[in-house]
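Engineer: No letters, just coordinates:
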């Protein structure tokens, strides 16, 4: 059974990254009737940020952890399993202070687990979460895909770097940008993103 992991992270009620990411996941599911969507709304249900207890617990085998340590890594274990089981990952985020929302960063901190989603070898780290396609829906008031503000877009390079570290390199970004440039520009950006979502779904 095919699994689509849907991660949304915008805390904004009028978010555009969230509905477009949801629409993409649902269209991909409709093209593959046997698939399921596993959704994590990282804004409505924020994950715990990692702490000293967590970082100590993940360095121990499960049988060596205390009861408190086992609880500390329980959510992380679930998140890792969801990622590894997914064939497709759809990520929705806004560009906040030139990067991703902190809730999405917390998800990354929880799934980047040595021995599970990556491993260290004599020739360097090797990603273990391979064979997945990732779609990133990135919404922003300005234009960051190109032009003078592009160097300030740390979200896409960061996601590509960290997901690549985990073994995921097939990544496409759907920009919903220029939203602060007036109603006409916003409408054009939204239509372009929706059009790309439709193209992706039809090609799936």
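Structural biologist: Good, I have the coordinates. Note that the structure is a prediction, hence the values are computed from the model and not measured.

Engineer: CA only for contacts and neighbour counts going forward, please
Structural biologist: Noted.

Engineer: Quick check: which element contains the residue nearest to residue 48 when sequence neighbours are not counted?
Structural biologist: For residue 48, ignoring the flanking residues on the chain, the nearest one in space by C-alpha to C-alpha, 6 or more residues apart in numbering is residue 106 at 7.3 Å. Using DSSP states H and E, residue 106 sits in helix 102-111.

Engineer: and what of residue 19?
Structural biologist: With DSSP H and E as criterion, residue 19 is part of helix 17-31.

Engineer: Just give the number of residues close to the closest residue to residue 86 other than its chain neighbours.
Structural biologist: Distance criterion C-alpha to C-alpha, 6+ apart; nearest residue to residue 86, sequence neighbours excluded, is residue 3 at 4.7 Å. By other C-alpha atoms under 10 Å, the residues close to residue 3 number 20.

Engineer: mind listing what residue 3 touches?
Structural biologist: 35, 36, 37, 38, 85, 86, 87, 88 (C-alpha atoms under 8 Å, 6 or more residues apart in numbering).

Engineer: Use this one as the comparison:
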């Protein structure tokens, strides 16, 4: 990062195509992720931005052919294996290139949308994002994406309320814990989050939760901008 630029990867996983601030039945997570990226880009206009709409164009789910190809050493792969892994390779390459990943991921039936699960299955790749050696002493698995700092900003929405830390149904939240686990496994451990609740209730409670989540998004942007400015200053001093 000699130029101190940040590569931002923006992911949306909602099945709803629109944003709730622009469309009557739009997505809250798209609303939050768009707010984050717009605020970030306004402050850092030269940073690169790559957008992938997983909700509207989900990756292919892992199947037997994918598994066969992924666990075949690359020099021994047949042409069809490279073709089957091409989408996964593109997704992994995007993640490797990113410094900041902003993901809008709503809760569907207590977990992530199936498209985002397919995304996770495509980026958690032996030899690409994590290493494996059964003969390795101690831990046979190790992350490959921990060679430099990367941050994941996870922006969610929930129909009910009380899914957050210490909440009444925290144990039923399998979104943030699952995503944190998968990304930490490949080396991305810095995860920040915010979420909207009360979607199924609507009215004043939903409106208040949206205001709180948007304020949290703004605070996250400000915090991360300050952290990157401090890191850039340290790099200049070291240079």
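Structural biologist: Sure, I can see it. Please read these numbers as outputs of a predicted model, since none were measured by experiment.

Engineer: TM-score for the pair, please.
Structural biologist: Remark: TM-score between the superposed chains equals 0.94 [TM-score structural alignment, normalised by the length of structure 1]; 204 aligned residues with a C-alpha RMSD of 1.4 Å.

Engineer: thinking again about what came up before, can you tell me which of the contacts of residue 3 of structure 1 is nearest residue 177 of structure 1?
Structural biologist: residue 88 (23.4 Å; C-alpha to C-alpha).

Engineer: Distance check, the closest one against residue 170 of structure 1.
Structural biologist: Distance of residue 88 of structure 1 to residue 170 of structure 1, computed by C-alpha to C-alpha, to the nearest Å: 10 Å.

Engineer: Please say which position in structure 2 residue 155 of structure 1 maps to.
Structural biologist: Counting by TM-score structural alignment, residue 155 of structure 1 corresponds to residue 175 in structure 2.

Engineer: In space, what's closest to that match - neighbours in sequence excluded?
Structural biologist: Using C-alpha to C-alpha, 6+ apart, the closest residue to residue 175 of structure 2 is residue 111 (4.8 Å).

Engineer: Isn't that neighbour up against residue 173?
Structural biologist: Yes - using C-alpha atoms under 8 Å, residue 111 of structure 2 makes contact with residue 173 at a distance of 6.9 Å.

Engineer: which residue lines up with residue 140 of structure 1 in structure 2?
Structural biologist: Under TM-score structural alignment, residue 140 of structure 1 pairs with residue 158 in structure 2.

Engineer: Correction: the previous question concerned residue 49 of structure 1.
Structural biologist: With TM-score structural alignment as the criterion, residue 49 of structure 1 matches residue 61.

Engineer: got it, and residue 23 of structure 1?
Structural biologist: So, by TM-score structural alignment, residue 23 of structure 1 is matched to residue 35.

Engineer: Number of residues surrounding its match?
Structural biologist: Neighbourhood size, residue 35 of structure 2 [other C-alpha under 10 Å]: 16.

Engineer: That one: what's it in contact with?
Structural biologist: 214, 217.

Engineer: Next one: the residue nearest the centre of structure 2 from residue 87 of structure 2, what distance?
Structural biologist: Of all residues in structure 2, the one closest to the mean position by C-alpha atoms, centre = their mean is residue 103, 4.0 Å from it. Here the distance between residue 103 of structure 2 and residue 87 of structure 2 works out to 19 Å (C-alpha to C-alpha).

Engineer: Onto which residues of structure 1 does stretch 205-213 of structure 2 map?
Structural biologist: Using TM-score structural alignment, stretch 205-213 of structure 2 pairs with 185-193 in structure 1.

Engineer: picking that back up, the residue nearest to residue 48 of structure 1 matches what in structure 2?
Structural biologist: In structure 2, residue 106 of structure 1 lands on residue 118 (TM-score structural alignment).

Engineer: now that we're looking at its match, which residues does it contact?
Structural biologist: 58, 59, 60, 61, 62.

Engineer: again with residue 43 of structure 2
Structural biologist: Contacts of residue 43 of structure 2 (C-alpha under 8 Å, 6+ apart): none.

Engineer: Check the one 10 residues further on too.
Structural biologist: Residue 53 of structure 2 makes contact with 11, 12, 13 under the criterion C-alpha under 8 Å, 6+ apart.

Engineer: Identify the contacts common to residue 88 and residue 170 of structure 1.
Structural biologist: In contact with both residue 88 of structure 1 and residue 170: 132, 133, 134, using C-alpha under 8 Å, 6+ apart.
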